[in-house]
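Participant: no sequence on this one, just coordinates:
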């Protein structure tokens, strides 16, 4: 929950905090300065009510004067805007073998960053212990006191129950099953801790920074596993249990009797995931490929077998995405993850099948594009998740309520 700063006699509002201040604040979140008169017109509220709510938001430090508007006679009206420096948040993205953490202001602007080679299978105590130490380091680098930290967003490479922040049977995260991630972090920082799976936060990051006007978007991560973050109506869709977008375990036409690690046969991941491609290419040439980066390097070198394999992986992914296009009708499908670094060969296979098998109306304006954020999509999305929580109407109202007892 957003905490109010210490109040002094000069900064304390003259009257009781105005209820409903979040309604005015949401109009100022975009950073565009507005006058009280504009805010009154947009909300339909009386100017006196708007003035009271602006005073409350200024007392919280979330809104600040922003010069003056052009005068039509007399004193120019005052402008007010979001104060992005009022608080800071932390975004953390954990992969199987890496960690990236950033400190950002309320506009999402990065203030400090730390990266580390870190194995997720070391367990929650070791990984989250590193995180809390890193948060302290970033606050120091950014010259921000811990009292200004408002929330921490975390992305993990496995299924997560978003409501509780607990990983659920994550296949590559031994020791993490149902670990209370927020509680472990909150032993050091008494702020909201939001946790989601990596592909969901990638979707948030990609959409917020590079496709802000797009309300219907899928972000598909193609790596060891294959999954999608689905944004519909401008909101992330997690599903009833948080497993929405698990494309990797959809059966594909070419799947046959291929056994998947989930126990089923014919799954997309068992054919088009990085381990499957590594195994297939090694079988063809008795090679020693070990990782998705090895596959990408081979494709980039122009190896015909690798190019053919990645193109076929794209077709298999396209088989599943064609159904998704007909079902949820996205306007943009963004392809990310380690195998997406193979470039146009993967995208060409996806497009080939999606445009052939989806309904013409659904693909008329559909774009299938590579990720712009690349390996930063996750940490950017974790930051967005934290900021969205801090600036949500519920958090703003709760912060306003604390002023009544200040």
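Facilitator: Received it, and whenever you're ready, just let me know what you need. Computed from a prediction, not measured in an experiment: that's the story for all the values here.

Participant: please count neighbours and contacts with C-alpha atoms only from this point.
Facilitator: Noted.

Participant: and the closest residue to residue 242 other than its chain neighbours, how far from residue 235?
Facilitator: Leaving aside its sequence neighbours, residue 242 sits nearest to residue 161 (C-alpha to C-alpha, 6 or more residues apart in numbering; 5.7 Å). Look at residue 161 and residue 235: by C-alpha to C-alpha, to the nearest Å, they are 17 Å apart.

Participant: between the two, who's got more neighbours?
Facilitator: residue 161 (18 against 12; other C-alpha atoms under 10 Å).

Participant: measure the more buried one to residue 1 for me?
Facilitator: 20 Å.

Participant: swap in residue 233?
Facilitator: Residue 233 is 26 Å from residue 1, by C-alpha to C-alpha.

Participant: same question, residue 387
Facilitator: 11 Å.

Participant: same thing with residue 88?
Facilitator: The spacing between residue 88 and residue 1, counted by C-alpha to C-alpha, is 13 Å.

Participant: what touches both of those two?
Facilitator: Shared contacts of residue 88 and residue 1, defined by C-alpha atoms under 8 Å, 6 or more residues apart in numbering, are found at 150, 151.

Participant: more neighbours, these two?
Facilitator: More crowded of residue 88 and residue 1, by other C-alpha under 10 Å: residue 88, with 30 against 19.

Participant: list the residues that contact the closest residue to the more buried one other than its chain neighbours.
Facilitator: Of all residues not flanking residue 88 in the chain, residue 105 sits nearest, at 4.5 Å (C-alpha to C-alpha, 6+ apart). Residues in contact with residue 105 (C-alpha under 8 Å, 6+ apart) are 84, 85, 86, 87, 88, 89, 111.

Participant: between those, which is nearest residue 13?
Facilitator: If you rank these by distance to residue 13 using C-alpha to C-alpha, residue 86 comes first, at 17.3 Å.

Participant: residue 55: helix or strand, and which one exactly?
Facilitator: Secondary structure assignment for residue 55, by DSSP states H and E: helix 47-60.

Participant: and the comparison structure, right after this:
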């Protein structure tokens, strides 16, 4: 994935995204928290000589990625000049596609959403139809924003299925007929000739939730409970995708039986068969109340239907059975529960907490927080924008 490089000093090696010289990445990483700093403060934080800091700041200034900040308050002498990250120097197109819903946005390099539009869709309509709609919407939003195409830094996309992140291709996605190994980046670059990054929706949501609600926490798990179940893993402050991009496939983990777990034959059921929206709907329907989808479950739970409340609470317990193992293995400081089923009040999370705090080790849970997602509908596009910004500005 290539893009025209920003101007750099002689001999500089640009990052993979081409926006900044590689040697300036550390300074930019410090400044991307939005706090203005003086050259002396940057030298102290980075351990670099002031002359080196000055030269690298000049390169970042030339690229438009930093700008002068308002002067610090004076204590009698001339206040030192400060610089700050210029997140508006470029913009990103962010696309979050779900099974039945899509959000398209324009965001800056800090992930702040500037414009957004959402619409119902059917992911099973296939890649060309769905992506054509998304790109048409994105073009219209770019026009509305008034930004020239030359300032577009990249496109980030979240898809509701397994994605080989290195190629951007969906791999055998169960609810996406026609998408298997479709070259999404190549199709998108016909419209926007910039770097295109694609990931599964849970990873993108994890990035968004981490940035919005938990930026100071380095170890976070984001679990999405909806039509399917997936896990996004933030470790050491970075998203972890695994060797092939399939890390976090929580829905196919077998759930150990407890006395409360409904039996599905003679073998343990996987988590998705017990705790997803459709699974909860089956639980309710088996008890005599019509329910066929996640939407039906939510409607019944909001009305206080006892079978819906019981089914959601049990789904939380089954989810907790698997998450307790994840907590013991990974020791996160935060577990965030999102997706449509997390919007059914406290019932799901109460079930998760009940099991995780009981079955995980005291050391792993003494400071653990289990909380509902807070980023809302724009969490996916925010995460998609951050994915692009990290690729361009902070490569591993």
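Facilitator: Yep, it's here. Since the structure is predicted, the reported quantities are computational estimates derived from the model, not experimental observations.

Participant: whereabouts in the second structure does the helix holding residue 55 of the first structure align?
Facilitator: Under TM-score structural alignment, helix 47-60 of the first structure corresponds to residues 50-63 of the second structure.

Participant: stretch 306-315 of the first structure now?
Facilitator: Taking TM-score structural alignment, stretch 306-315 of the first structure hits residues 308-317 over in the second structure.

Participant: ok now the matching stretch, how far from the chain's centre?
Facilitator: When C-alpha coordinates are averaged (C-alpha atoms, centre = their mean, to the nearest Å), stretch 308-317 of the second structure and its chain have centres 26 Å apart.

Participant: next: stretch 73-80 of the first structure.
Facilitator: Centre to centre, stretch against its chain (C-alpha atoms, centre = their mean), the figure for stretch 73-80 of the first structure is 39 Å.

Participant: returning to what we had before: most neighbours among the contacts of residue 105 of the first structure, which one?
Facilitator: Compared across the contacts of residue 105 of the first structure, residue 88 has the highest neighbour count, 30 neighbours, by other C-alpha under 10 Å.

Participant: for the first structure, longest helix please?
Facilitator: Longest helix in the first structure by number of residues (criterion: DSSP state H): helix 304-328.

Participant: pull the residues that contact that one.
Facilitator: Residues contacting helix 304-328 of the first structure (C-alpha under 8 Å, 6+ apart): 247, 250, 252-254, 268, 271-273, 277, 281, 295, 298-299, 342, 345-355, 357-359, 362-363.

Participant: with the second structure superposed, average distance for whichever helix or strand comes after that helix?
Facilitator: The first helix or strand that comes after helix 304-328 of the first structure along the chain, using DSSP H and E, is strand 332-336. For strand 332-336 of the first structure, the mean deviation from the second structure after alignment is 0.8 Å (mean C-alpha distance after the TM-score superposition for the first structure).

Participant: so where is strand 332-336 of the first structure in the second structure?
Facilitator: Using TM-score structural alignment, strand 332-336 of the first structure pairs with 334-338 in the second structure.

Participant: just stretch 89-106 of the first structure next, same as before
Facilitator: Going by TM-score structural alignment: stretch 89-106 of the first structure matches residues 92-109.

Participant: try stretch 119-130 of the first structure
Facilitator: Stretch 119-130 of the first structure covers residues 122-133 of the second structure once aligned (TM-score structural alignment).

Participant: buried ones in the matching stretch, by neighbour count?
Facilitator: Buried residues in stretch 122-133 of the second structure, counted by 16 or more other C-alpha atoms under 10 Å: 123, 124, 127, 130, 131.

Participant: off-centre distance for the helix or strand that the last one is a member of?
Facilitator: Taking DSSP H and E as the definition, residue 131 of the second structure sits inside helix 127-145. Centroid separation for helix 127-145 of the second structure versus its chain: 21 Å, with C-alpha atoms, centre = their mean.

Participant: against the first structure, where does the very next helix or strand once past that helix fall?
Facilitator: Downstream of helix 127-145 of the second structure, the first helix or strand assigned by DSSP H and E is strand 152-159. Mapped onto the first structure using TM-score structural alignment, strand 152-159 of the second structure covers residues 149-156.

Participant: list the contacts of that stretch.
Facilitator: Stretch 149-156 of the first structure is contacted by residues 1-3, 87-95, 191-198, 201, 378-379, 382-383, 385-387, 389-390 when judged by C-alpha under 8 Å, 6+ apart.

Participant: now it on the second structure. Mean distance?
Facilitator: Mean deviation for stretch 149-156 of the first structure: 0.5 Å (mean C-alpha distance after the TM-score superposition for the first structure).

Participant: centre of the chain to that stretch, how far?
Facilitator: Computed by C-alpha atoms, centre = their mean, the chain-centroid distance of stretch 149-156 of the first structure equals 11 Å.
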